[in-house]
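K.L.:
Sequence first, then the predicted structure:
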Amino acid sequence: MTLKLDAVMGPLLARVANDAILPRYQHLADSDITAKAVDDMVTVADTHAEDLLSEALSRLLPEAAIVGEEAAHADPAVLDRLGDGLCWIIDPIDGTNNFAAGRPPFGILIALAEQGEAVAGWIYDVLTGRLCSAHRGHGAWINGEPVRARPTGEDPPIAAISLMFLDAANRAAMKERIAPHYTLVDIPRCAAEQYPRIVTGINDVSIFERTLAWDHAAGVLFVNEAGGRAARPDGSAYRVDQHLEPGLIAAASPALFDAMAARLAAI
């Protein structure tokens, strides 16, 4: 069923990008940006895009609940829908801090979940039009072409590790016990960019501490369907209705995942 959604999802994401996001890129006024929390913001483009997406997706599958990032911020009770039979999960602009600063990367993340598990996902790069998609049990695509995850082949492997949400002790342990085994690169602060980097041979592995559903549902499915591995550090599957639990590894191969998971377990 979900494969048929690709025919409408690409044009929908392009329309929302053109109507709500691109006209405001590098043209935001101070009054267009609001701080939700420390180092977390929302813009008028986020709310406009989420409104357009919510309206369109509700028409596409009227039986599916909708959980949008901004709606959930306004009313946390919205999160209770994540375990529903069918549920759309929307991140209208992933990488809002980048977008607000007038620089890439940023994108749109959409996932469709069923009873807490992602069954389809779309990752749209607003500036380039690149569309990554995945369907549970059917594979992954970039711009309609099948894709398989490929490691960089570098030794040591290339890792993008976010220390942003770690406490001081865990941050120190990560630097001492994990960092020496990898070539560390900057994180893009945008899951819509990080997950494609894992699949396309730019990065080998990434660690995330915060695992909110709108940031990770589509990307985890994309990596797994491309033949990489994305899961909790203990190997258990990522579920969107358990998104407040910390810790997630995404890797370009099961072997790279296992190596990182073993090192994390030894901390």
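P.N.:
Perfect, thanks for sending it.
K.L.:
Please count neighbours and contacts with C-alpha atoms only from this point.
P.N.:
OK.
K.L.:
Could you identify the helix or strand that succeeds the helix or strand containing residue 141?
P.N.:
For residue 141, the host element (DSSP states H and E) is strand 139-142. Elements were assigned by DSSP H and E; along the chain past strand 139-142, the next helix or strand is strand 145-146.
K.L.:
Run the chain-centre distance for that next one.
P.N.:
Relative to its chain's centre, strand 145-146 lies at 20 Å (Cα atoms, centre = their mean, to the nearest Å).
K.L.:
For whichever helix or strand comes after that strand, name the packing helices and strands.
P.N.:
Following strand 145-146 in sequence order, the next helix or strand is strand 158-161 (DSSP H and E). Helices and strands touching strand 158-161, by 3 or more Cα pairs under 8 Å, 6 or more residues apart in numbering; DSSP states H and E, are strand 183-185, strand 205-208.
K.L.:
Contacts for strand 158-161 next, please.
P.N.:
152, 182-187, 202-208 (Cα atoms under 8 Å, 6 or more residues apart in numbering).
K.L.:
in stretch 135-153, what's buried?
P.N.:
135, 136, 139, 140, 141, 142, 147, 148, 149, 150, 151, 152 (16 or more other Cα atoms under 10 Å).
K.L.:
Would you mind measuring from the third one to residue 220?
P.N.:
It stands for residue 139. Separation of residue 139 from residue 220 (Cα to Cα, to the nearest Å) stands at 12 Å.
K.L.:
Repeat that for the fourth one.
P.N.:
Here residue 140 is placed at a distance of 11 Å from residue 220 (Cα to Cα).
K.L.:
Next: the second one.
P.N.:
When Cα to Cα is applied, the distance between residue 136 and residue 220 equals 11 Å.
K.L.:
okay, the helices and strands packed on strand 158-161, which one's buried deepest?
P.N.:
For the helices and strands packed on strand 158-161, the largest average neighbour count (mean count of other Cα atoms under 10 Å) is found in strand 205-208, namely a mean of 25.
K.L.:
what's that strand packed up against?
P.N.:
In terms of contacts (3+ Cα pairs under 8 Å, 6+ apart), strand 205-208 is packed against strand 158-161, strand 248-251, helix 254-265.
K.L.:
Give me the angle between whichever helix or strand comes after that strand and helix 254-265.
P.N.:
Where DSSP H and E defines the elements, the next helix or strand beyond strand 205-208 is helix 213-225. Counting by axes from the mean of the first three to the mean of the last three Cα atoms, to 10 degrees, helix 213-225 lies at 130 degrees to helix 254-265.
K.L.:
So for stretch 172-181, what gets flagged as buried?
P.N.:
Under 16+ other Cα under 10 Å, the buried positions of stretch 172-181 are 174, 178, 181.
K.L.:
alright, now check it against this:
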Amino acid sequence: MHHPHHEAVVTLMRRVAAEIVLPRFRNLGADEIEEKAADDMVTVADRLSEAALTEGLAALDPTIRVIGEEAVAADARLVAGIEHGRAWIIDPIDGTNNYASGIATFGIMIALVEDGETVAGWILDPVTDRLCHAIRGGGAHVDGRRVTAQPSGGERPSAVLATYHLDAATEAELCARAGRVFTVAPMPRCAAEQYARLVLGTNDIALFQKTLPWDHAAGSLLLREAGGVVRWPDGSDYHVADQRRGMVAAASPALWDEAVAVLFG
């Protein structure tokens, strides 16, 4: 099952990867990398990628607004009303810190939301060309193959904890709680890769601190369509307009229940 714009979106993402993102990978000048905020990078490639994706998506249907991460960084008002009507949400390079450091863990993400719910999502890994996509009610797919989230199969579930926005005491407490029951795995610092790992059985659970819409709109649909869950600790489902901190994604409802009991119980 494909969205009517599926082929056009995939073609656009692959073109941007080939013409803009990959040629600049490990090839950026010092003047082409900036720090937007502490530990939050942006490169010339992010800006060019977003411009090309925005232009391409706007051409597909001028009635759908486009919300890009870098556009919102420049003008926060652009994200207002994200829960009303139809919008494309773009992360032009997810994992920019990795990309700028020459680490090959980054992605391009596009989601289509209607009244705040993701109806279609695409995640491209430019280096491997792996394409994850999902349609609401139509399943999750990796490279065209329908996938169901599988447990990682280790003796203990594999949990990834985003802790770099927490104070040291909170981080230590979370890691100690998790370590009693789970194997704490390293974080890829790239939501595009993290959602793929939850669907493909590398990790079972992920705790995210920041919940910006371009980081989670596409991946949350992918994981849900694969049989997983993405919820706040109070049990409410993730929604793109809600930017609370501390959200838990898991490969199954049972794993989610266990994660919340262990981390917050």
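P.N.:
Yep, that arrived. Everything quoted here is computed from the prediction, not taken from an experiment.
K.L.:
Quick check: TM-score for this pair?
P.N.:
The TM-score (TM-score structural alignment, normalised by the length of structure 2) is 0.97; 265 aligned residues with a Cα RMSD of 1.3 Å.
K.L.:
rewinding a little: tell me which of the helices and strands packed on strand 158-161 of structure 1 sits nearest to residue 40 of structure 1.
P.N.:
Among those, the nearest to residue 40 of structure 1 by Cα to Cα is strand 205-208 (16.3 Å).
K.L.:
For the stretch 51-200 of structure 1, just list every one of the helices.
P.N.:
69-74, 96-100, 168-173, 191-199 (DSSP state H, counting those that start in this stretch).
K.L.:
Buried deepest among those, which one?
P.N.:
Stretch with highest mean neighbour count among the helices of the stretch 51-200 of structure 1: helix 191-199 (a mean of 25; mean count of other Cα under 10 Å).
K.L.:
Including distance to residue 106 of structure 1, could the helices of the stretch 51-200 of structure 1 go into JSON lines?
P.N.:
JSON lines is the format used below for the helices of the stretch 51-200 of structure 1 (distance: least, Cα to Cα, whole Å):
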{"stretch": "helix 69-74", "distance to residue 106 of structure 1": "15"}
{"stretch": "helix 96-100", "distance to residue 106 of structure 1": "6"}
{"stretch": "helix 168-173", "distance to residue 106 of structure 1": "26"}
{"stretch": "helix 191-199", "distance to residue 106 of structure 1": "7"}
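K.L.:
Any idea which of these gets closest to residue 120 of structure 1?
P.N.:
Closest to residue 120 of structure 1 of the helices of the stretch 51-200 of structure 1 is helix 191-199 (Cα to Cα; 14.8 Å).
K.L.:
That closest one vs structure 2, average offset?
P.N.:
Between helix 191-199 of structure 1 and the aligned residues of structure 2, the post-superposition mean distance stands at 0.6 Å (mean Cα distance after the TM-score superposition for structure 1).
K.L.:
And that helix, what does it pack against?
P.N.:
strand 107-114, strand 117-125, helix 213-225, strand 248-251.
K.L.:
Dump those into JSON lines; add distance to residue 259 of structure 1 as well.
P.N.:
Converted to JSON lines, these look like this (distance: least, Cα to Cα, whole Å):
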{"stretch": "strand 107-114", "distance to residue 259 of structure 1": "28"}
{"stretch": "strand 117-125", "distance to residue 259 of structure 1": "25"}
{"stretch": "helix 213-225", "distance to residue 259 of structure 1": "17"}
{"stretch": "strand 248-251", "distance to residue 259 of structure 1": "10"}
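K.L.:
right, and these - which one's nearest residue 258 of structure 1?
P.N.:
The nearest among those, by Cα to Cα, is strand 248-251 at 8.9 Å.
K.L.:
what range in structure 2 does that closest one sit on?
P.N.:
Using TM-score structural alignment, strand 248-251 of structure 1 corresponds to residues 247-250 of structure 2.
K.L.:
got the contact list for that stretch?
P.N.:
Residues from elsewhere that reach stretch 247-250 of structure 2 (Cα under 8 Å, 6+ apart): 198, 204-209, 211, 220, 228-233, 238, 256, 259-260.
K.L.:
Please apply the same query to stretch 112-124 of structure 2.
P.N.:
So stretch 112-124 of structure 2 is in contact with 3, 10, 13-14, 82-89, 107-111, 130-136, 192, 217-219, 221-222, 239-241, going by Cα under 8 Å, 6+ apart.
K.L.:
Give me the buried entries from the residues you listed.
P.N.:
Counted by 16+ other Cα under 10 Å, these give 3, 10, 13-14, 82-83, 86-89, 107-111, 131-136, 192, 217-219, 221-222, 239-241 as buried.
K.L.:
closest to residue 57 of structure 1 out of the helices and strands packed on strand 205-208 of structure 1?
P.N.:
The nearest among these, by Cα to Cα, is strand 248-251 at 27.8 Å.
K.L.:
superposed on structure 2, where does the closest one end up, distance-wise?
P.N.:
Mean for strand 248-251 of structure 1 is 1.1 Å (mean Cα distance after the TM-score superposition for structure 1).
K.L.:
now that strand: how far from the chain's centre is it?
P.N.:
12 Å.
K.L.:
With stretch 251-260 of structure 1 instead?
P.N.:
Between the mean C-alpha location of stretch 251-260 of structure 1 and the chain-wide mean there is a distance of 19 Å, by Cα atoms, centre = their mean.
K.L.:
Mind checking the helices of the stretch 51-200 of structure 1 for the one nearest to residue 62 of structure 1?
P.N.:
Smallest distance to residue 62 of structure 1 across the helices of the stretch 51-200 of structure 1 (Cα to Cα): 17.8 Å, for helix 69-74.
K.L.:
same for that closest one, what does it pack against?
P.N.:
Looks like helix 69-74 of structure 1 contacts helix 44-60, strand 87-94 (3+ Cα pairs under 8 Å, 6+ apart).
K.L.:
in structure 2, what residues pair with that helix?
P.N.:
Counting by TM-score structural alignment, helix 69-74 of structure 1 sits on residues 69-74 of structure 2.
K.L.:
what's the neighbour count on the nearest residue to residue 224 of structure 1 once chain neighbours are set aside?
P.N.:
Among residues not flanking residue 224 of structure 1 along the chain, residue 230 sits closest, at 6.0 Å (Cα to Cα, 6 or more residues apart in numbering). For residue 230 of structure 1, the neighbour count with other Cα atoms under 10 Å is 30.
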